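A.B. asks: everything below, folded, please.
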Amino acid sequence: MRIEGALEIGGGGGRGRRKRQHGQSVHPRLVVAERDMDMEDEEELKRMCANTAVYAVVTLVTCILRMRAKRKRISNCTKQEKIRKIYCREAHFRRVLEGYQDSCQSYIRMRPRAFFKLVEVMKANGLLKDTRHVQVEEQLAMFLSIVGHKTKNRIIRTEFIRSGETVSRYFNKVLSAMNGLRDRYMKQAPKEVPEEIANNSNYFPYFKDCIGLIDGTHVDAVLPSDLVARFRGRKGVTQNILAACTPNKLFTYVLAGWEGAANDYRVLQDALSRPQPYGLRVYDGKYYLCDAGYTTMPGFISPYRSVRYYLKEHTGRTPKNRKELFNLRHSSLRSKIECTFGILKNRFKILSAKSNYPFPTQVDIVLACTVLHNFIALEDPADDIFNENVEIDEDTGEETNEDDSNMVDYTQSRTQREDRDVRNEWKEM
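C.D. replies: So this is what the prediction gives:
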């Protein structure tokens, strides 16, 4: 039998391949040989997959065994070593609470009275409980040291003689419990006139309907590379936080997690559009004071544009007209929220540095710190940090909302014309 065709050298590890042209016949032996080579390729591929799977299993088992061996070295110690660790922890805790006059406030950023009150509240509400090896006091002390000083996990491991996994686990547990206190220690502003306004002739009766102050602040954020551009603003990669507070420096509303590049008014829109109790509450006839990054509309009064506003601009100068006088008193009252931000960041240094936690955890940390701020203010009003004079670095370069023709009022449903008329009424007021 005559065989016509060509033997071509192709892929597959240098093996030859016989390719049949249309209408040509192939010897049966060649067909069988080609089929055998295909079977060899399939078997080789199966062997490669099997080897890869075995390698992955071996690697996983090795890692597990190493982790178990490490834990075994930590946990399987002699009785004397266990006693020594317990003694060292107790000695460390005594130094924190009783070392010197303000050692407790320096280490966990609150005085002993407030700390033990926090322990009591956590236990009473079932948010935290003693475990076999770690009591609530130690859980809170580790958490407060981390948020108060942005202490690294390895430092806490050394100070409390705990594994890194234990420190991380209880940090997340306390963080979740802290946000469980939010409804108890952060309530939206009431309708009543705050005492700080009612008892001050510079503010009353001019701001008698003011129930609070709103402003935004930025906290450094660490995000995946594909999200960095969204969060990069003129202050770097940050999250934009909207907060409302009363003149006595208590937070009444906090919305965290917005991109640092977002405009303050856009964040306020989000707060107003959320259903209660998750949105910012605005009462009829009452209002918040806000800076030039917002606009005057029902529920919010901003300063006059193109008029001296910041307190340092009024230093040594007497107001020349009613607009300058209004801006001076507006700035004086609204500066309370700037002071509140200063106290918050001064107490919890984790808000002033880049965090290594996932972004949802970074948002929860901000909320937890504001709850702790309110807790300390209510339970220990004489706290030194809460009452210290914080230097306020006012951002005079902040963007202003000059064009408010397209602003929308979320408190009621109106036409554009009605909404514009209402805003003009508030401007006149």
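
A.B. asks: could you use CA atoms for every contact and neighbour count after this?
C.D. replies: OK.

A.B. asks: which parts of the stretch 1-150 of the chain are strands?
C.D. replies: Using DSSP state E, counting those that start in this stretch, the strands of the stretch 1-150 of the chain run over 6-9, 16-19.

A.B. asks: mean neighbour count, these: which tops it?
C.D. replies: strand 16-19 (a mean of 15; mean count of other Cα atoms under 10 Å).

A.B. asks: sorry, back to before: make TSV out of the strands of the stretch 1-150 of the chain and add distance to Gln416.
C.D. replies: Shown next, in TSV, are the strands of the stretch 1-150 of the chain (distance: least, Cα to Cα, whole Å):
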stretch	distance to Gln416
strand 6-9	77
strand 16-19	76
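
A.B. asks: closest one to Thr59 among these?
C.D. replies: strand 16-19 (37.5 Å; Cα to Cα).

A.B. asks: grab the longest helix from the chain for me.
C.D. replies: Assignment by DSSP state H gives helix 28-75 as the longest helix of the chain.

A.B. asks: name the helices or strands packed onto it?
C.D. replies: Using 3 or more Cα pairs under 8 Å, 6 or more residues apart in numbering; DSSP states H and E, the elements in contact with helix 28-75 are strand 16-19.

A.B. asks: please, where are all the helices along the stretch 301-429 of the chain?
C.D. replies: For the stretch 301-429 of the chain, the helices defined by DSSP state H, counting those that start in this stretch occupy 311-314, 322-347, 359-379, 384-387, 416-428.

A.B. asks: here is a second sequence; please produce its structure as well for comparison:
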Amino acid sequence: MPDQVDMISYITEENKRRKRKRIILTELYFEPVLLGMAYLISQRAPRAFRCFSDDEHKHTLRKYLLKDMYDGLEVACYDQLRLTKRNFHDLCTMLRERCGLRDSVYVAVEEKVAMFLLVVGHGLKMRLLRGTYKRSLGTISTHFSAVLRAILSMHGEFIKLPDANVQPPDDYKWKWF
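C.D. replies: This next block holds a predicted model:
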């Protein structure tokens, strides 16, 4: 009988040891997993369901138009903006750094300059830009004026005034210059 009691106590102790081991492993495994899941859930952005509001749709359309215009083919950029992609990016950088033109809350400098170049380069009416860019006439006019002011502020770098000492040629066509 003492052997049986010893055997039962041994089995009981072994079961208790296994149970403690399971508890410790469970704590070591599940706590970090649950903490990690809680962190991921708290950091996750809301899911994007395919029901755009009107503003989100307009914003997506504008981003697509601009990306297609100045990140697309060189020919397409030149046809629309009358500048190569490199010149367009250089102009935007110059207007940012030298003239202080900044992104507004909803309109990037690239979009402002693109709208300006479409009006100046193609004689496009601002009402047509309103339909294309889904912006109000007031917004387009404000940003057009801001870009125009920025470009005019650099007139010393781009416009060379004629020298009064130089005699113009006798060519009859020269009078227009």
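
A.B. asks: and the contacts of stretch 80-96 of the second structure?
C.D. replies: Contacts with stretch 80-96 of the second structure, where a contact means Cα atoms under 8 Å, 6 or more residues apart in numbering, come from 69-71, 74-75, 77-78, 101-102, 109-110, 113-114, 117-118, 121, 150-151.

A.B. asks: what span of the first structure lines up against that stretch?
C.D. replies: Taking TM-score structural alignment as the measure, the first structure aligns residues 107-123 with stretch 80-96 of the second structure.

A.B. asks: quick check: buried residues in that stretch?
C.D. replies: 107-112, 114-115, 118-119, 122 (16 or more other Cα atoms under 10 Å).

A.B. asks: next one: the helix or strand hosting Asp3 of the second structure to chain centre, how far?
C.D. replies: Following DSSP states H and E, one finds Asp3 of the second structure within helix 2-43. Centroid separation for helix 2-43 of the second structure versus its chain: 51 Å, with Cα atoms, centre = their mean, to the nearest Å.

A.B. asks: which strands and helices sit next to that helix?
C.D. replies: Going by 3+ Cα pairs under 8 Å, 6+ apart, helix 2-43 of the second structure lies up against no helix or strand.

A.B. asks: can you check which part of the second structure the longest helix of the first structure sits on?
C.D. replies: Against the second structure, helix 28-75 of the first structure falls on no residues (TM-score structural alignment).

A.B. asks: what does stretch 212-222 of the first structure give?
C.D. replies: Under TM-score structural alignment, stretch 212-222 of the first structure has no counterpart anywhere in the second structure.

A.B. asks: and if you look at stretch 148-155 of the first structure?
C.D. replies: By TM-score structural alignment, stretch 148-155 of the first structure lines up with residues 121-128 in the second structure.

A.B. asks: what about that stretch, how long is it end to end?
C.D. replies: Start and end residues of stretch 121-128 of the second structure are separated by 14 Å (Cα to Cα, to the nearest Å).

A.B. asks: just the residues contacting that stretch, thanks.
C.D. replies: So stretch 121-128 of the second structure is contacted by 81-82, 118-119, 137, 140-141 (Cα under 8 Å, 6+ apart).

A.B. asks: return the set of buried residues in it.
C.D. replies: Buried, per 16+ other Cα under 10 Å, within stretch 121-128 of the second structure: Met126.

A.B. asks: distance from the chain centre to it, please.
C.D. replies: 25 Å.

A.B. asks: what of stretch 132-148 of the second structure?
C.D. replies: How far stretch 132-148 of the second structure lies from its chain's middle: 19 Å, per Cα atoms, centre = their mean.

A.B. asks: next one: the closest residue in space to Trp174 of the second structure that isn't next to it in sequence from Lys160 of the second structure, what distance?
C.D. replies: By the measure of Cα to Cα, 6 or more residues apart in numbering, the closest residue to Trp174 of the second structure outside its immediate chain neighbours is Pro168, 7.4 Å from it. Relative to Lys160 of the second structure, Pro168 of the second structure is positioned 16 Å away (Cα to Cα).

A.B. asks: kindly report the same for Glu74 of the second structure.
C.D. replies: Going from Glu74 of the second structure to Lys160 of the second structure by Cα to Cα gives 29 Å.

A.B. asks: more neighbours: which of these two?
C.D. replies: Using other Cα atoms under 10 Å as the criterion, Glu74 of the second structure and Lys160 rank with Glu74 on top: 14 against 8.

A.B. asks: which residues does the more buried one contact?
C.D. replies: Glu74 of the second structure neighbours (Cα under 8 Å, 6+ apart): 84-85.

A.B. asks: circling back: now the contacts of stretch 121-128 of the second structure: which count as buried?
C.D. replies: Buried, going by 16+ other Cα under 10 Å: 81-82, 118-119, 140, out of the contacts of stretch 121-128 of the second structure.

A.B. asks: show only the entries of those found in helices.
C.D. replies: 81, 118-119, 140.

A.B. asks: now render those residues as JSON lines, adding distance to Phe30 of the second structure.
C.D. replies: Rendered in JSON lines, the data for those read as follows (distance: Cα to Cα, whole Å):
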{"residue": "Leu81", "distance to Phe30 of the second structure": "58"}
{"residue": "Leu118", "distance to Phe30 of the second structure": "60"}
{"residue": "Val119", "distance to Phe30 of the second structure": "62"}
{"residue": "Ile140", "distance to Phe30 of the second structure": "56"}
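
A.B. asks: identify, from those residues, the entry nearest to Ser9 of the second structure.
C.D. replies: Ile140 (87.3 Å).
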